[in-house]
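[1] Please find the sequence and the predicted model below.
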Amino acid sequence: MELASLTALGGTDRGRQRDHNEDSFGMNTQVNIRQTNHSKVVDGRGLYIVCDGMGGHAAGEVASKMAVETLEEFFAENWRKDFPDEETILKGILLANQNLFDVNQKNASSGSGRMGTTLVLMLVDKTKVAVAHVGYSRIYAISRKQGVQQLTIDHEVGQRAIQNGVDPKLAYARPDAYQLTQALGPHNNKYVQPDILFLELAEDSLFLLCSDGLCDNDLVEDHWETYLLPLLKSSQSLNKGMIRLIDFANNYNGHDNITAVFIRLKIRPKVNSQDW
C-alpha cells in the first residue's frame, strides 16, 4: 500500500462554561507530489499535537503552549530523514516535561498552582503512523473496516484500577476516578511514562486527536458514524466537519475547552509504472 493523499485540520473552542481556553494544538503537514506520464508518488508526513493545560492563574494556557512549541522545535531538529523511533519520541516528550517542571521549580509552585498539561501526539510518514500520549486527552482512528478505535488509554485513577483487575463500575465509583495519574510538568521525568504505539496503515483512515472537553460522556463512541465516518470521503470538507463537530460538542458537553485535530489519509495499492 502507498499514500494517495494527506490532509489535516485543527480547531479549538473555549466552550460554554470556561472564561478562557487552556487547550493548545500544533500541526505541520508536508506533502510532496512527484508525477510523470509513468507514475505518481505522494510523499506526505506530518506532526500533530493536542495539549490540555491545567494550573492556577491561567498557567494551563502557558503549559499547553510551551509543550506544543517544545515538541515542534524538537522534531524539526530530530526528524530530518528517518521516521522517529520510540526512543526519539520519548526523548522529545521528556524534554517537554522537563521544561515545564523547571519553570514550576523556578516559580516555587505547589499544589494546584503547578502548571501541567496532557499530551496527545501523532507522527505520520506516508503509511507509517506513531501515536503517543500522557494524560487523558485521546486519539481515535476511524476506518470503514475497523470502525472507531480509541488508540489511547486514559492515564487516570479509574483506568489504572481497571488495569489492576478492578471491575469498571467499581473503578469509576471511587471519588478520585478521573484524577490524572500522570501529566507533563508537575513532576520530574521519573514520573512520566508515555504510551507510544506504531501503526502501518492498510486502508483509508481518519484520525481524531482531541481534548476531553470533546470526547467526554462517550461523544465519539456514540456519534462517530454521524460526525466522523463521512469525513473519510475526499469530497467531504474537513473544515465543515470540524465546525459541525465542535458545535455538537458544545451542545452535548460544553463544560470544558474543546479542541480537535483531524488527519485524513487516503491509501491505495502500489501502482506499477506500466499501469500508467
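    Now that the structure is in, tell me what you want to look at.
[2] can we go C-alpha only for contacts and neighbour counts from here?
    Fine.
[3] Can you tell me how far G15 is from Y136?
    The spacing between G15 and Y136, counted by Cα to Cα, to the nearest Å, is 18 Å.
[4] and what of P269?
    Taking Cα to Cα, one finds P269 at 35 Å from Y136.
[5] More neighbours: which of those two?
    Y136 (27 against 11; other Cα atoms under 10 Å).
[6] what's near enough to touch that one?
    By Cα atoms under 8 Å, 6 or more residues apart in numbering, the contact set of Y136 is T118, L119, I153, D154, H155, E156, L180, S211, D212.
[7] what about versus this one:
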Amino acid sequence: MNMAASLTAPEAIHIDGWRVRLSNLIPGQPSLKALADMIATLLSKAIPSVGNGLKPVLDQCDGSQPNVDRILEQLNRVLLTQAMEISLTTQVSGSTSSGQQPHNEDACYPSQTELERADTDDLPSLPRIAIVCDGVGGHAGGEVASQTVVRSLQLQLRSLLTEIAEQNEPLAPYIVMGQIEAAIRVANNLVASQNDCQGRTERQRMGTTLVVAVMISQRLPALDGHRDVNELYIAHVGDSRAYWITPEACHLLTVDDDVAGREIASGNHYPAAAQARNDAGALTQALGTGDANSLTPHVQRLLIDETGVLLLCSDGLSDNHRVETSWANYIGLIVKNIVSLPTAVESWVELANQKNGHDNVAVALMSCTISGDTTIVDTGRSSPHLSAQTLPPTELTAASKALLYGENEEPADMGSVTASVEPRRSLQVLVLGILLLIAISIAGIAGVAIWQTLRPSIPENLQDTPIPAP
C-alpha cells in the first residue's frame, strides 16, 4: 500500500505490448495534479484525437476538489472511442472430460454439441460467452454444483448482452462489473440453497470454482451514426484460470483463490514459503459453499487490440504448469490454420488427460481476430460485430500432435511466458496503454482510502478451514 507515487515516475513506467508495467515501486501518495502533470508530458507522443480528448480531462485534475467520477467517465469515453476503431471477430468452443476419473465434476459452456444445436436466436450471443467450472464436494455434489452454475450464468449473461445491446449510451465499467457480480451471486445462492435443503454442512457442502468470459458490445455515437466497441470482461472464483495467448506470449490473467495466494497477499509469507505449505492449493472460496455475501468474485475488463486466444480452464489442465510449457506449440497450430478451434480445444483436453490424467478437465477457447488479420479466422467481414462462425473439427496429423504435445517437461517462468519474438510496439498499443494507466492511476489514488474501508475481508470460516482443492 501507499505506493501510488510509482505512477508519477516516468522512468518506472513501461509499455510491454498491451500491458503497462512498473519496473519498481516508489512509496508515496501523490495528488491528482501530480499525476496529471506527469501524464501531460506523454501527450506529445499521442495521436491528436487522444491528445485533444485527454487535455480537458487532465485540466480537471488541477482543482482543489476534482470530480473523480466525472474524470473517470470522460477517460472511459476517450478509451472506448479509440477502441471503437478496432474491428473484432470472435469464435468460441469448449469441451470437458472425466480423464481417468469415473465421474466428471467439471462443466463448460458452450460445448460443440451446444453450438451445433443452437437456435437461430441464440447465435448472436454464442461467440460472446465462455464458462468453465470445476466442482468440489464429490460426485453428485461437485457435478451438480458445476452444471447448476453453468446453466444459471449462461442464461443470465445472455440476458445481460441483450439488455446492453438495447442501450444507446455505453454503460460504465463498474456497472457492467456489478451486473456480472450479481449474476455470479445468484448462481452461488442456487447451489447454496440446495446444500441447505439437503442438510449439507461444512465439508459436505458442494460447490464449484468458476472462470467466465463475456464479450460486451456497446454502441457509441459516431459521425456516421453509431458504432460498436467490444469489451472483454473476465470473472473468476477459485482456481480455474484465464490465459491470454498470442504468437508472442502467454499471460496468466487470474490469481488463484487458494491458501498460498492468501498468505502472499496478506504479507504473511514470501511466495516460495507460501507455496511450500501442505495446504497451499486448498481453496479459500468457491461458489455455493456459503452465502453470496461471503463471496468475493474477481472481475476485470480488457480491451482487445491484438489477435489472440483466450483460454479458460480448470486445474485439470493448468496443474504442473501445463499451459505455460505447451502454449507456444498450441498457438502455432491455430495461427497457421492447421487446426480449427474445436479441434484445438480437444487437443488441450487430450493433453490434460495424457499429462495431468489425475483429474477431470474443462477447457473453453475464445479466439479474437482483429479486422485485416486472418491468422485465426478468415471472416471476410469489415463489420465490428461479432460472428458465431464455427469450423468443422479436423484430425491432427502425427506431426501436428508431436508439435502440440512436445516432450519438454521443464516448467517455464510463471510470471510471464514470452517467446523470443519482439513484442509489437504499435502507436495504438501505446495510446491504449497510456489511457488505461491514467484511468487506473486516478481510480487508485482517489479510491485507496475508500478501498481500505470497504474492501471485503476474508470470511472467518475460510481463514481456518480452507476448501480442499478439487
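    Good, I have the coordinates. Quantities reported herein were computed from a predicted structural model and do not represent experimental measurements.
[8] just the contacts of Y136 of the first structure now: which is nearest S235 of the first structure?
    Nearest to S235 of the first structure out of these is S211 (Cα to Cα; 26.5 Å).
[9] Please report the distance of the closest one from V134 of the first structure.
    Using Cα to Cα, S211 of the first structure is found at 12 Å from V134 of the first structure.
[10] for Q30 of the first structure, same thing?
    Separation of Q30 of the first structure from V134 of the first structure (Cα to Cα): 25 Å.
[11] now stretch 175-186 of the first structure: which residue numbers in the second structure?
    The aligned range for stretch 175-186 of the first structure in the second structure is 278-289, by TM-score structural alignment.
[12] How far away from the center of its chain is that stretch?
    20 Å (Cα atoms, centre = their mean, to the nearest Å).
[13] ok, residues contacting it?
    With Cα under 8 Å, 6+ apart, stretch 278-289 of the second structure has contacts from 145, 187-192, 195, 205-210, 237-239, 257-262, 274-275, 295, 462-463, 466-469.
[14] Of those, which qualify as buried by neighbour count?
    145, 187-192, 195, 205-210, 237-239, 257-262, 274-275, 295, 466-469 (16 or more other Cα atoms under 10 Å).
[15] Tell me the spacing between the aligned partner of A265 of the second structure in the first structure and D154 of the first structure.
    Alignment note (TM-score structural alignment): A265 of the second structure maps to Q163 of the first structure. From Q163 of the first structure across to D154 of the first structure, the span is 11 Å (Cα to Cα).
[16] Compare neighbour counts for the two and give me the winner.
    Between Q163 of the first structure and D154, D154 has the larger neighbour count (other Cα under 10 Å), namely 21 against 12.
[17] Now do the contacts for the residue nearest to I33 of the first structure when sequence neighbours are not counted.
    Leaving aside its chain neighbours, I33 of the first structure sits nearest to V42 (4.6 Å; criterion: Cα to Cα, 6 or more residues apart in numbering). By Cα under 8 Å, 6+ apart, the residues touching V42 of the first structure are L3, A4, S5, V31, N32, I33, R34, K126.
[18] Please, where are all the strands along the second structure?
    Along the second structure, the stretches classed as strands by DSSP state E are 13-16, 19-22, 88-97, 106-109, 129-136, 207-222, 225-237, 241-245, 249-252, 298-302, 308-313, 361-370, 417-418.
[19] what about the second one, distance to the chain center?
    On the basis of Cα atoms, centre = their mean, strand 19-22 of the second structure is displaced by 17 Å from the centre of the chain it belongs to.
[20] repeat for the fourth one
    Relative to its parent chain, strand 106-109 of the second structure has a centroid offset of 16 Å by Cα atoms, centre = their mean.
[21] what does the last one give?
    If you compare the mean C-alpha spot of strand 417-418 of the second structure with that of the full chain, they lie 18 Å apart, counting by Cα atoms, centre = their mean.
[22] do the same with the fifth one
    Per Cα atoms, centre = their mean, the displacement of strand 129-136 of the second structure from the mean C-alpha position of its chain is 13 Å.
[23] And it against the first structure, how far off on average?
    Strand 129-136 of the second structure, aligned to the first structure and superposed, deviates on average by 0.8 Å (mean Cα distance after the TM-score superposition for the first structure).
[24] helices or strands up against that strand?
    strand 88-97, strand 106-109, helix 142-165, strand 207-222, strand 308-313, strand 361-370 (3 or more Cα pairs under 8 Å, 6 or more residues apart in numbering; DSSP states H and E).
[25] Just tell me the aligned range of that strand in the first structure.
    Using TM-score structural alignment, strand 129-136 of the second structure pairs with 47-54 in the first structure.
[26] Repeat that for the first one.
    Applying TM-score structural alignment, one finds that strand 13-16 of the second structure aligns to no residue range of the first structure.
[27] What of the fourth one?
    Using TM-score structural alignment, the residues of the first structure aligned to strand 106-109 of the second structure are 23-26.
[28] what sits up against the matching stretch?
    Here stretch 23-26 of the first structure makes contact (Cα under 8 Å, 6+ apart) with 10, 12, 47-53, 60-61, 64-65, 68-69, 72, 211, 257-259, 261.
[29] Give me the distance between the closest residue to M54 of the first structure other than its chain neighbours and P186 of the first structure.
    Excluding its sequence neighbours, the residue lying closest to M54 of the first structure (Cα to Cα, 6+ apart) is G60, at 3.9 Å. Distance of G60 of the first structure to P186 of the first structure, given as Cα to Cα: 11 Å.
[30] Just want to know which of the two has more residues nearby.
    Shown here are G60 of the first structure and P186; by other Cα under 10 Å, P186 has more neighbours (28 against 25).
[31] just to revisit the earlier point, and of the strands of the second structure, who's closest to L79 of the second structure?
    Closest among those, using Cα to Cα: strand 225-237, at 10.2 Å.
[32] Who are the packing partners of the closest one?
    helix 68-83, strand 207-222, strand 298-302.
[33] redo that, cut-off 7 Å
    Judged by 3 or more Cα pairs under 7 Å, 6 or more residues apart in numbering; DSSP states H and E, the packing partners of strand 225-237 of the second structure are strand 207-222, strand 298-302.
[34] Out of those strands, which is the most enclosed?
    Highest mean neighbour count of these: strand 207-222, a mean of 24 (counted as mean count of other Cα atoms under 10 Å).
[35] Run through the neighbouring helices and strands of it.
    Right, strand 207-222 of the second structure is packed against strand 129-136, helix 142-165, strand 225-237 by 3+ Cα pairs under 7 Å, 6+ apart.
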